[in-house]
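1. Below are the sequence and a predicted model; questions follow.
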Amino acid sequence: MFQQILSPVADNLFLSFLVGIIPIIVVLILLGIVRRAAWQAALAGLVAGFIIAIAVWRMPIGLAADATLNGIAFALVPVMWIVWAAMWLYNVTVRSGKFELFRRWMVYNVPADKRILLLIVGFSFGALMEGIAGFGTPVAICSALLIALGFPVLEALTLTLIFNTTPVAFGALGVPIVTLAGVTGLPASTLGAMVGRQLPIFALFLPFYAILVFTGWRGLRTVWPVALVAGLSFAVTQFVISNFVGPELPDVLASLVSLICVILFVQIWKPQDIEQYRASVAAVPAAVTDGSAIGEAHIPASSSVDAAGSEGKPTLQESIFAWLPWLLVSVIVIAWTFLKVPTLGQQLIKWPGLHNVVFLTLYRKPYAAVYTFQILGTGTAILLAVIFTTIVVVLAGAKPIIFVQALADTWRQLRFAILTVVLIVGLAYLYNYSGMAYTVGLAISKVGAIFPFFSVFLGWIACFLSGSDTSSNALFGNLQVVAARQLNLSPVLMAAANSSGAVMSKMVSPQNITTGVSTTELVGKEGLIVQRTFIHSIILATILGVIVLIQQYLIPGIIPH
C-alpha cells in the first residue's frame, strides 16, 4: 500500500506546499501569460504533476497512471457526456433555425439594449442552464446568443463567465451540496442553508458588477433598476429556497423568477439611452460548424440551416418554438433527477489497481477509488431532450438531416474541449491520490485564526483544477471540517466556504473555459479569456473571504445549526 507523504520536501510543509502548487502555476502561466491553447497548458500541467508525484511524493508510476486514468474516465462520463448532450441540443436549435427564433424573440420582446439582454441571457438564463447542465455549457450557449445579438466575442465570454458563479454551488439540482454533505457528515440542508447565506449576497450585486465591467459607471447609472430587479429577485429566491426548502431547486427556481421579473419589469420601464447600447436586430449565424467564428456567414444556404421564418417579431407559434427546447430540457432533467432515474442500471466500479491501495495519511484510512457509471445519468436525460426537440422541429418542417449535422457540429466544437478536460481532470485525480492536494490543503489550514479567509481559496484551487464545485467539495470538504475543529471554528461555515469559494474559480478553470469557447472563434486562444477573468476571480474570492471572516467572528449567529 502506498502511504501519502504530507511533507516530502525536507520534511517541511511549507516547502512541500511550494513544490505542490507548481503544476497549477504551470497551467496558469501557459494560459494567462504565454497564451497557449488550454489543452497544451493542461498537458504541461499533467506532465509536471506526474513527474512531481513520482519524484517528490514517491508515488509508484503504475499508481500515478491508474489515478490519472480514473480521472480521465470521470471526465468523459459523466462530465463531457453532459456537455456533449447539451451542445448537441444547442446545435439542433441552430440547424433548425430555432436558435435564431430565440434571438429574435429576445430582440422584439424586450428592449434591444445590450445591457438588459446581458442580464436576461447571461445572468438569468445562464443560471437556468447551470442549474440543469453546468460544466461550461451555460457559457457556451449564452455567449453564442450574446454574440448573435451583437456583443464582441471576448466581451460575451468574459461576462458570461463572471455570471457563471453564484448559481454553481446549487448547480445540477444541488449535487455539489449533497456531495459536500456526504464527505463531511454534515446535513445537506444545513450546508445548503449556509451557502444560501453567502452566495445571495453576490447574486444581488453581480448584475451591477458585470454591467460596470461592460459599460463603466455611465452605462450602469441609467440601467441600475433592471440590475436591481435581476439581482434582488434571484438573491431572495435563492436564499428562501436554500434555507427553507432544500439544496436541489435554488438555482432553477431563482433563475426562472429572475427571468420572469426582468422581462416583466422592462415592459413598463426602459432606460433612456438604449440607442447607445442597441443590440443587433439583423439575423446573425450563431454556430461554429467549421472552426470559423460566430457572426460569419459560413453555413451554406442549401438546407444547412432551416428557415426560421420571416424577419420581424416572432408570432405566438414561433415564440413557443423558440423557448420549447430550453423548457423541455428543464422539465426532463428535473423530473429525471427527482424520479432518481440515474440510479437505474448504475454500476459502481472499484478501479483496478487503485481502490484502497493508497493510504490517506491525513485521515488515517485507505483511499477508495470507486467509479460510478450511470448509463441513465443527466447526459442521457439531455439526450432525450435532443431527440424530442428534433422530432418536434422536424414535424414543424425542418429536415431530419439536421440531427446528424448537429452531431457533427458538436464534435467539431468539442474535440479540443474533450482533450483539455480529460487532461485537467486527470491532473486533479493525480493530485488527490498522490497526496499533493492534501499537502496544499494542510499547509493552508495552518494559517490559524485567519483560516476562514483562506478556506475560500482552498475551494478556489480545487475547482480550478477540476472545473467542478462537486469535485472541489469531494476533495477538500472534509479537510475544511477537520481544520475548523482544530481551530475551534464552525465546521458548517468552513465547509460552505469551500463550496462558495470554488465557484469563484469557475471563470478561470480550463475545463470551464475550453467548453465555453467551443462555440466561438477563440478556440485555442483560451489564454485571452484567463487574462480578462483572472482579476475578477481574485476580487470576488477575496470579497467572499472577508464575508466568511465576518460571519465567523462578528455575526456567528448567522451560521445555521
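-> Nice, I can see it. Small disclaimer: the values here were computed from a predicted structure and weren't measured.

2. going forward, measure contacts between C-alpha atoms and count neighbours the same way
-> Noted.

3. Show me the strands in the stretch 1-150 of the chain, by range?
-> Along the stretch 1-150 of the chain, the segments classed as strands by DSSP state E, counting those that start in this stretch run 2-3.

4. adding another structure so you can compare the two:
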Amino acid sequence: MYQQTLDPLLGSLGWSALVAALPLVVLFALLGIFRVTAWKASLIALAVALAVSVGVYGMPPGQALMSVSLGAAFGFFPILWIVINAIWIYNMTVVTGDFEVLQRSFARVSADRRIQAVIIAFCFGALLEALAGFGTPVAITTVMLLSLGFRALTAAVVALVANTAPVAYGALAAPIVTLSSVTGLPLSELGAVTGRQTPLLAVVVPVVLVGIIDGWRGVRQTLPATLVCGGTFALAQFLSANFVSVPLTDIIAALVSAGATVLLLRWWSPELVTNEHEMAEAPGAAARTADRGGTVLRAYAPYLIIIAVFVLAQIRPIAEAMDAVTVSFRWPGLEVLDPSGQPLALVEYDFAWLSGAGSLLLIAGALTIPVLGIGPRAAATRYVATYAQLKWPIVTVMSVLAIAYVMNTSGQTATLGNWMAAAGGLFALISPVLGWLGVAVTGSDTSSNSLFGALQVTAANKAGIDPVLAAAANGSGGVLGKMISPQNLAIAAGAVGMTGGEGDIFRRVLPWSLGFLVAMCLLVYLQSTPVLSWMLP
C-alpha cells in the first residue's frame, strides 16, 4: 500500500512543487525549445516522472510502473480508440472521392477560404467535439483544411485554436458530468456557470482564426461573418447551458452558428483577398464543380450516420443496455491512498467497450461502408493503414497519459494543486490555471476535471469563494490548455503529415493559449468580486 505525501522534499510544499513540475518543464522545453519530436520528448519526460515518483515521493517502483501501464491503457482506450476510428472513416471517404465532394460543398458556401476555414474548424469542429471529443475534431478538421489548400502548419494551428470554446461541453458534456460527480455539485449549476464563461471566448475565436490565416486585413474584411459566427454560437451556448440542456449545448450552438453564418453569406460576402503565404496552392476550378444532390448527400452521409448513432446511444433504454456490458475494475498492482488515507479513485478503469465514443464511431464506420460503396476488404485495408499512419501519435498519446497517471498516483499533481491553492483570496485569479495545467498534461478536459475538481472546491471553501465558480473555472480554463497538449499536437501533426514537427506547431499556438488563459483568469477573478458577480446565476 502506498499513501501519497504532499510535501516529500524537506517537508516543504513549495520545494516539493518545484520538483513535481520537472516532468512538465522537461516535456514542454523539449517540444518548444529543443524541437525534439513529440514521441521522443514524451518518453524522456516519462522517465523523469518515474524518477521523481520513486526517488522523491518514495513510490514503490512496481506501483510506479503499473501507473505507467494504466495511463498507457487509458491513452489507447478511450482516447486513441476515438481518434483511430474517426480518421478511418475520413480515410474511407478519401478513397471513394466523397471527401472531395464534401470539400466542394463547403467551398460553395463561400468562395472565400477564410470563411470556409471558420465554418470547418469552428462550426463543424464544434459539432464533432459535441459528439465525440478527445481529439476527433482536430484530427478531421486539420485534414479538411489541408485539402482546401492551407499549408500543413496553418491547418494544424487553426484547428487547434478553434478547438477551445466547445471543449467544456464536448462529448455530450462529459467534462461537466465528470466535474459534477467528483465535486458533488449540481450538474445544472456547473453547466450554467460554465455557460457564462466560455461563450465570451467563443465570440472572439472566429476572429482570431481569420487573423491567423490573413492578419488584420483579413480580420477587417471578414468581421461581419466572424462576429455572426462567434456571436450566435456564444448566445446559443449560453441559452442551452442555462435553460435547455447541458449535454446538448454544443450540438445546438454548432448548428445555430453554422446556420446563421450561411444565411448571412446569402446576401453578404467579404472582399476576396487571400493570404497566399498561408496557402499550399491557389484556388482551382475544382471548388466550382457542381455535384448532384445525391452525390452531396452521400458525402455528408458518414457524418449524418455518426450523429444518428450518437443520438440513438443517448436514448435511456439503449444507453442502459450498452452500459450494462461495461467492465470496471481496479487496476492490478495499484494500491494507492490519497494524503487523507482514502483509496484513490483514479486507479479504477472503465472498459466501456460498447458504449464508448470510439466504439460508436466504429459502428458508424461499419454502417458507412455500404453507403459509400467501398468494399469490406478495401475498408479493412484502410483500417490497418490508419494505424500505420498514426503510429507515432499513438506512441505520444500513450506516453503522455502515462506521465499524467504517474504524476497523479504518486502525488505530484496533488502537490502542484495544493501549492497553487495556498494563494488564499487570490485563488480565483489562478483557479483556471489548474484546469489549464490538467488539460495540457492529459489532453482532456474530462481528465482535468476529475483531477482537480474536488481540489478546486476545497480551496474555494477555504478562500471564501463560490465553489461552483471555482469548479466551473477548472473546466473553462482547461479548454485553453487543449491546443498545447502534446497528445493533441501529435494528433494534428500526424493528420497533416507533420509528424516530428510538433514543436513548430507548439510555438505557434502557445501565445494564443497563454493570452486566452490570462483573459479567463481575469474574468473568473472579477466574477468572484462585486464587479462581475452579477454574471453568475
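-> Now that the structure is in, tell me what you want to look at. In this text, all values refer to a predicted model and were calculated from it rather than measured experimentally.

5. pretty sure residue 366 of the first structure belongs to a strand, no?
-> Yes - Residue 366 of the first structure: assigned to a strand according to DSSP: H, G, I helix; E, B strand; the rest coil.

6. neighbours around it, how many?
-> For residue 366 of the first structure, the number of neighbouring residues by other C-alpha atoms under 10 Å comes to 16.

7. Tell me the counterpart of it in the second structure.
-> In the second structure, residue 366 of the first structure lines up with residue 343, judged by TM-score structural alignment.

8. Quick check: the gap between that match and residue 521 of the second structure.
-> Between residue 343 of the second structure and residue 521 of the second structure the computed distance is 32 Å (C-alpha to C-alpha, to the nearest Å).

9. do residue 17 of the second structure as well
-> Counting by C-alpha to C-alpha - residue 17 of the second structure and residue 521 of the second structure are separated by 21 Å.

10. ditto for residue 184 of the second structure
-> From residue 184 of the second structure to residue 521 of the second structure the distance is 24 Å (C-alpha to C-alpha).

11. Of those two, which one has the most company?
-> Neighbour comparison, residue 184 of the second structure and residue 521: the larger count goes to residue 521, with 21 against 12 (by other C-alpha under 10 Å).

12. so where does the more buried one fall, helix or strand?
-> helix 502-527 (DSSP states H and E).

13. Where in the first structure does that helix fall?
-> Counting by TM-score structural alignment, helix 502-527 of the second structure corresponds to 526-551 in the first structure.

14. Report how many residues lie close to residue 64 of the first structure.
-> 25.

15. Let me know whether it touches residue 434 as I believe.
-> Yes - between residue 64 of the first structure and residue 434 there is a contact under C-alpha atoms under 8 Å: 7.1 Å.

16. who touches both of those two?
-> residue 53 (C-alpha atoms under 8 Å, 6 or more residues apart in numbering).

17. what residues are up against residue 525 of the first structure?
-> Going by C-alpha under 8 Å, 6+ apart, residue 525 of the first structure touches 35-38.

18. 6 Å instead, please
-> By C-alpha atoms under 6 Å, 6 or more residues apart in numbering, the contact set of residue 525 of the first structure is residue 37.

19. likewise residue 203 of the first structure?
-> By C-alpha under 6 Å, 6+ apart, the residues touching residue 203 of the first structure are 166, 231, 235.
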